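**Q** When you get a sec, could you give me coordinates for this:
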Amino acid sequence: MTNGQDAGAGARRIEVRGTVQGVGFRPFVYRLATARGLRGDVRNAGGAVVIRAAGDNTALDDFAARLVEDAPRHASVTDVLTTRLADAALPAGFSVLGSAAGAAAARDVPPDLATCDACLEELYDPADRRYRYPFVNCTDCGPRASIIAGLPYDRARTTMRGFAMCAACAAEYHDPADRRFHAEPIACPDCGPRTAWRRGAAAVEARPDAAGEEAVAAAVAAIAGGGVVAVKGIGGYQLVCDATGTGAVQRLRAAKGREAKPLAVMVADVAAASALASLTAADVELLASPARPIVLAPQVGGAVAPQVCSGMPDIGIFLPYSPLHHLLLRDLARPVVVTSANRAGGPMVIDDDEAVRLFAPVTDGVLAHDRPVLARHDDSVVRVRAGRPSTVRRARGYAPAPLPLPVAAPEPLLALGAQLKHTFTVASGRRAVPGPHIGDLEDAETLEAFERSLEARLVIEDVDPVYVAHDLHPEYLSTKHAARWPAERRIAVQHHHAHVAATAAEHEVEGPFLGVAYDGLGLGDDGTFWGGEVLLATYAGYRRLGRFSRAPLCGGAVAVRRPARMALGYLFGAEDLGGPALDAPPAAHPAARLPEREVALVRRMIDRRLNSPPASSAGRLFDAVAALLGVCEDNRFEGEAAMRLEAAAAGHGDAAPLAWRLARRDGLWVYDGAATLRDVLEARSSGEPPGAIAAAFHHTLAAVTAALCERAGEETGVRTVCLSGGVFQNRALETAVRAALGGAGFEVFAGERVPVNDGGVSYGQAVVAAARLSAATSEE
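**A** Below you'll find the predicted structure:
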């Protein structure tokens, strides 16, 4: 044998792909190899880990198997490529080498990870050198995606590159037996980042008032005293206040410009969370997971100020995920509001100077630190549905973990998403990487944040997209961004096709499926606004089979913000589908509660078809019902009317459906919403409680959905249904729809890892664009 090896020895090159950088994989490989007497080395290369190992073949076989079976808990191994080494002259022993550019490979960046138990023990141990140090971390926890500038993953490619390790940290970093062996964000009070405190409006031009432990103590004192503090978290700045103080919560709302949308509450542990919310075992598992998302659950008790949840039955609750959060929660010993530091609808602030400029004048102080944030990562939001997690906002803790593409993209592509709850997705081969939630893409500030985030992601992914996918709506800023590309490189994807394709792809649905897309508004391929759709779809295309009836949006965006106008739109201009005319009894007519001038203006606009585009929208129908029942006449935040209607329906589960009918129009089955609204008005006029009517409305839409799908199934033979669109964030509706479709014999899927709201649109666009490009390539 060559190199003096016996028949039982060998040497191999093993390339491991997946989420294998930033999760302690190299230290794991080192310990695994040395325990088996192998010699060689391991290094990060491109987006992979490359191992050279020599020794007994039996040991090598076991070593290769353990790479997958015993991988670190935060790793995700997607592929292991093994080749023989022609020259097995490897050095004695086993070593961890510096990173190399290496061959191209999938570049999976791990999400930020919540502080582990071992680091928490150190944080609270007075004898430990990292006692109360806000940046303690190890290979099992700490910042990852928010500090990485590029791959391979090492300290020089993170925001820790400006902090030279002290001798003690360096010794831990280079010790294979230490849990900080090659922990790139390693730090301690002698060599790592430090906190700084700036107080009040005068802080804009002044130097910090305190640093280190004194800075944390100052922030704690301000919050305990009823103040509001801007705190620099892992993925950006957050506004923090006492969740039990009415005045503090009101001040925070004023600082943020957030009038009514519910706020998230952070508590110290699961026991404290259980005192505020009714939690299932699945809720608790999510709360304590390394992702540490905000979990939406039914509120119990009255421990927090009423202004926190703004009258909604659910509370968003989460646990500390950084050492700094742990210190604040322990010192304050109370629940605190923790929400992104931004102006309502804008991007989360990550720049220190901008944070001081914006929030020092309107808060009691800014608690900053000198470790830069490269990528903003807002907190993720999830809720448990039928025992399974459903992602509402995919950000810190989950992004940028990759998702599969059911059809491989023959060329790298970029999907630019929609306008609200904006995300983008970078796709190549069978791998799609959705970026984290950015915000509503409605102004130059958010557009700039999106473009910066996109540029950084493309560098990390080492991808130069050849094609760009975008929404049909020409006025979306994402669509205008796509217009910078040559026309032959742009792929327009209809909004609702993207929605249902995202659900189907997540669940690896094969073959055609029925897509039920219920949301606010999305431009259809006929130039009208859609939002209540039943589609026969594949990943590459779709055909519209059914829809909701149309009603005018009086004033366009004004009608979206004002459900009362939507109610008038149905009353004065509902699509005529051959049913009885929709008219309101005088006692129940919304005009009786609205200014005469507005009512007259709306009627005139509809009669003259002025700025009143028709829309077949489930979301707008929810708005109309909420207004007719007096539940909500103005949306102070997106979806408020629908959320309040769902809340009103709670406790009325046995309500029978209202009247409904289907009509045939232009080859489509159309649900006549006017028939249901007529029954809503009659029930209201006869004294039925609004909550009972709201519950009946939810059951009505479930029955309608089942009927539409039954007709579509009879026509096509397809029995698989994929649900998507922001309306399906409504737990009561989704539960009722699932039950109705299941009872009719359909197999039903809804988004879980991918949001059903517009946060999932970019992934759906990538899925559709990849399928179209693949089909076009195969035809050539």
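**Q** From here on, just use CA atoms for contacts and neighbour counts.
**A** OK.
**Q** centre of the chain versus stretch 214-228, how much separation?
**A** Mean C-alpha position of stretch 214-228 versus that of the full chain (C-alpha atoms, centre = their mean, to the nearest Å) differs by 30 Å.
**Q** for the protein, longest strand please?
**A** Taking DSSP state E as the criterion, the chain has its longest strand at strand 403-415.
**Q** Identify the residues contacting the closest residue to residue 409 other than its chain neighbours.
**A** Leaving out its chain neighbours, the residue that sits closest to residue 409 by C-alpha to C-alpha, 6 or more residues apart in numbering is residue 770, at 4.3 Å. If you count contacts by C-alpha atoms under 8 Å, 6 or more residues apart in numbering, residue 770 has them with 405, 407, 408, 409, 410, 413.
**Q** how far off strand 403-415 does the helix or strand just after the longest strand of the chain point, in degrees?
**A** The helix or strand immediately downstream of strand 403-415 is strand 425-434, counting by DSSP states H and E. When axes from the mean of the first three to the mean of the last three C-alpha atoms, to 10 degrees is applied, the directions of strand 425-434 and strand 403-415 differ by 150 degrees.
**Q** Second chain to compare with the first, below:
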Amino acid sequence: MSGFKVTISGTVQGVGFRPFVYRTAKRNNIGGYIKNSGNSVELSINGDKKNIDKFLYELKNNKPPLSRINSIDIKPCNEQYSDFRIVKSEKQGASDSVIPPDVAICDTCLGEIFNRENLRYLYPFTVCTDCGPRFTIIQSLPYDRENTTMSAFKMCEECGREYLDPDDRRFRAEPVCCPDCGPVYELYKGQENTRSDNPIRDAAAALDNGNIVAVKGIGGTHLCTSTTDANAILQMRKLLGRPSKPFAIMARDMSVARKLVYVTERDERLMLSRERPIVILPKKSELSGNISPGLDTIGIMLPYTGMHHLLFHYSKEPAFVMTSANLPGEPMALYNKDILSLGAGFSLLHNRDIKNRCDDSVIRAGRNCTFVRRSRGFVPSPVEVAETGATVLSLGAELDVTACLLKNNRAFLTQFIGNTTKPGTLAYLESAVTNLMELTGTDGVDAIAVDMHPSFNTSVLGQELSEKFSVPLIKCQHHFAHAASLSVESGIDRMVCITADGVGYGNDGTIWGGEIIAVDDGFERAGNLKPQLIPGGDLAARYPARVVAGILSGKYNSDELSGILEPYFGQDELRILLRQVETGFNSPFTSSTGRVLDAVSALLGVCTERTYEGEPAMKLEAFAKKGKVCVDIPVLVNTENRRYVLDTTAIVDAVYMAKEHGLPLHDIAASAQDAVAVGLCGMAIKAATDRGIDIIGFSGGVAYNDAIVTKVRDIATLAGFEFIIHKKVPCGDGGISIGQAIMAVRGI
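**A** Model (predicted):
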């Protein structure tokens, strides 16, 4: 008889791994035990060598669908057992495993909800080991019921029987419960509890009647309303202070989704996956224009909890508007008292605490499919990277923030945090970081990494944490970090990366945003868009006609500029603006690609005021899809200070002249975007050729513009270069923290 101690790390808790091991051991006549130990599992096994070999083979190759094995450590031991048992968990253990993400309800549990003979008929919290919440309910390790927010609910006799039966699919399913012992929903009208005997049914009726309903789910709260009631949608916009920002929708099922959006087979697989992200797809005309005004796409998802399915069961609506329940810039509401203060007509609330807030993930579909937001369904699963031998905590930039805890070859990104200029969101970042370190068993780090912008709240927090842990603070240039994030997720060390976005603090003290970064044993700024005057600074980001003034000031005198800008400003404001242009007061220079696209959007009358991040450029992209690339827009690349520089004044001036000549506006928009893409790719190809590099990448917020990325891809591949884009983390600032972490490793 051979005996071994086996330690397995990975995603092995909360996924049915112990009952799987138990059944596999029984089938192969293996004696011993298994237990959770910290955030790994520990086995002691004995048996014939042939049986042990077969047992270990099945362990690796037939594991539960939600599990993931990172490593198996096997050591000989002399312990002998006649039977196999599952024993009580221990807190100690390895620190390189992780709790799995929340996943959508499985078909078996869903079938039980709608089976009149089942114990859990119409019960919204029905789950098993293959589905439901994990990350959002765990309070501490190991992942046992007493360490989750389900500890407040004592199991009834029947649930307890399932929970303790290794042959039952609910064995050690920590959220297991039923109507007799689990959480319950209540429906409030305003601040008053309706005492409804069927809160979900009555919430569905409220939605059918055009009301706004706040719905508390697994990892946060949605504000919901009908997709067919224009007044209800406008009322929700007023309530949230979001006049134009696109809302996501939840369709009843895939057949309804096909009527609302254009869907490929790959899109369907994504929508039906257990992660159930919001998928951004081209919309059809059946949808109200108030849901995503000015855009040709919409974010759509399918139900992923029992409660969602029950809402549709009782409702007549084909789909609901479902958007995160938060005021602009603030984190999503978690606590019942906060949800009731949102101002919704009705609130559907439950009595289980949410430990870890987790917004919906968002993926932009299409040829250049990539994350917009990596959160529910994916967090806290790590991104695998090359061995680093270091532990680094990085805190992202300012907007769309995620933090990253890099532990050797695994990068653990937090859930989506958001806009850290707001105190509540900054506090959320701190708590998310603390929680992530606890769940990964991390007591200390080797360095803290932040954006080099001195005014970011994340930079200030990073300074505090570096002092707390007595480790170096590494300040990372924003666009170098974008390039580093693409480099580390792809495993490619040498490339030229186009990093195009709205704004980032340059290492020369100016504002960057249209950069060609050579990645080759370091980072080099090999090219950029022509720096342009931005009169009013942040005010120009809100009113992009100001950017037009700055860009065209290099071509036209004050009187000529006045004539160009009269349609956009009153006389007094125009006079002040022209004075700013003349004196340069509060008018920094920037190489931002986003500001150039904003200027084109304003010139063509597509969007003259930004009410949410990226709005002018996003609406320009949708507008341009109605046109064709047929307007002559010059692409002039010069060499300055041994860098390639794209002349964006020539592009914006050509847009203005084409408009003055009465050319179709949609064609001008398409041609302008195309010119920007040609210019960026042209500089990247020149920089790559100079250095003998054969890979071109694209990162930054502009990488969400499908037309620009597709053009760059086509030019680069035709020229013989490999082209890469993000697949594992967002292109925008939501993925920058992993790049900061890698830069810190190199800087320690």
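**Q** Distance check, the most centrally placed residue in structure 2 against residue 135 of structure 2.
**A** Taking C-alpha atoms, centre = their mean, the centroid of structure 2 lies closest to residue 373, which sits 1.5 Å from it. Separation of residue 373 of structure 2 from residue 135 of structure 2 (C-alpha to C-alpha, to the nearest Å) stands at 17 Å.
**Q** just the helices in the stretch 151-300 of structure 1 please.
**A** Here the stretch 151-300 of structure 1 has its helices, by DSSP state H, counting those that start in this stretch, at 167-173, 213-224, 246-256, 270-274, 281-287.
**Q** Let me have those in a markdown table, extended by distance to residue 745 of structure 1 and mean neighbour count.
**A** Shown next, in a markdown table, are these (distance: least, C-alpha to C-alpha, whole Å; neighbours: other C-alpha atoms under 10 Å):
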| stretch | distance to residue 745 of structure 1 | mean neighbour count |
| --- | --- | --- |
| helix 167-173 | 58 | 16 |
| helix 213-224 | 55 | 20 |
| helix 246-256 | 47 | 20 |
| helix 270-274 | 38 | 16 |
| helix 281-287 | 27 | 17 |
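**Q** Minimum distance to residue 561 of structure 1: which of those has it?
**A** Smallest distance to residue 561 of structure 1 across the helices of the stretch 151-300 of structure 1 (C-alpha to C-alpha): 19.4 Å, for helix 246-256.
**Q** counterpart of the closest one in structure 2, which residues?
**A** The counterpart of helix 246-256 of structure 1 in structure 2, using TM-score structural alignment, spans residues 230-240.
**Q** what's the average distance of that stretch to structure 1?
**A** Taken over the aligned residues, the distance from stretch 230-240 of structure 2 to structure 1 averages 1.3 Å (mean C-alpha distance after the TM-score superposition for structure 1).
**Q** residues near whichever residue in structure 1 pairs up with residue 726 of structure 2, how many?
**A** Following TM-score structural alignment, the counterpart assigned to residue 726 of structure 2 within structure 1 is residue 751. Burial of residue 751 of structure 1 is recorded as 27 neighbouring residues (other C-alpha atoms under 10 Å).
**Q** try residue 570 of structure 2
**A** Applying other C-alpha under 10 Å, I find that residue 570 of structure 2 has 10 neighbouring residues.
**Q** ditto for the one 3 residues further on
**A** Residue 573 of structure 2 sits with 11 neighbouring residues when counted by other C-alpha under 10 Å.
**Q** the helices in the stretch 351-500 of structure 1, which residues?
**A** 352-359, 444-461, 477-482, 495-506.
**Q** among those, which is the most enclosed?
**A** helix 495-506 (a mean of 30; mean count of other C-alpha atoms under 10 Å).
**Q** Quick one: list the elements packing against that helix.
**A** strand 403-415, strand 513-523, strand 529-537, strand 720-724, strand 747-750, helix 761-779 (3 or more C-alpha pairs under 8 Å, 6 or more residues apart in numbering; DSSP states H and E).
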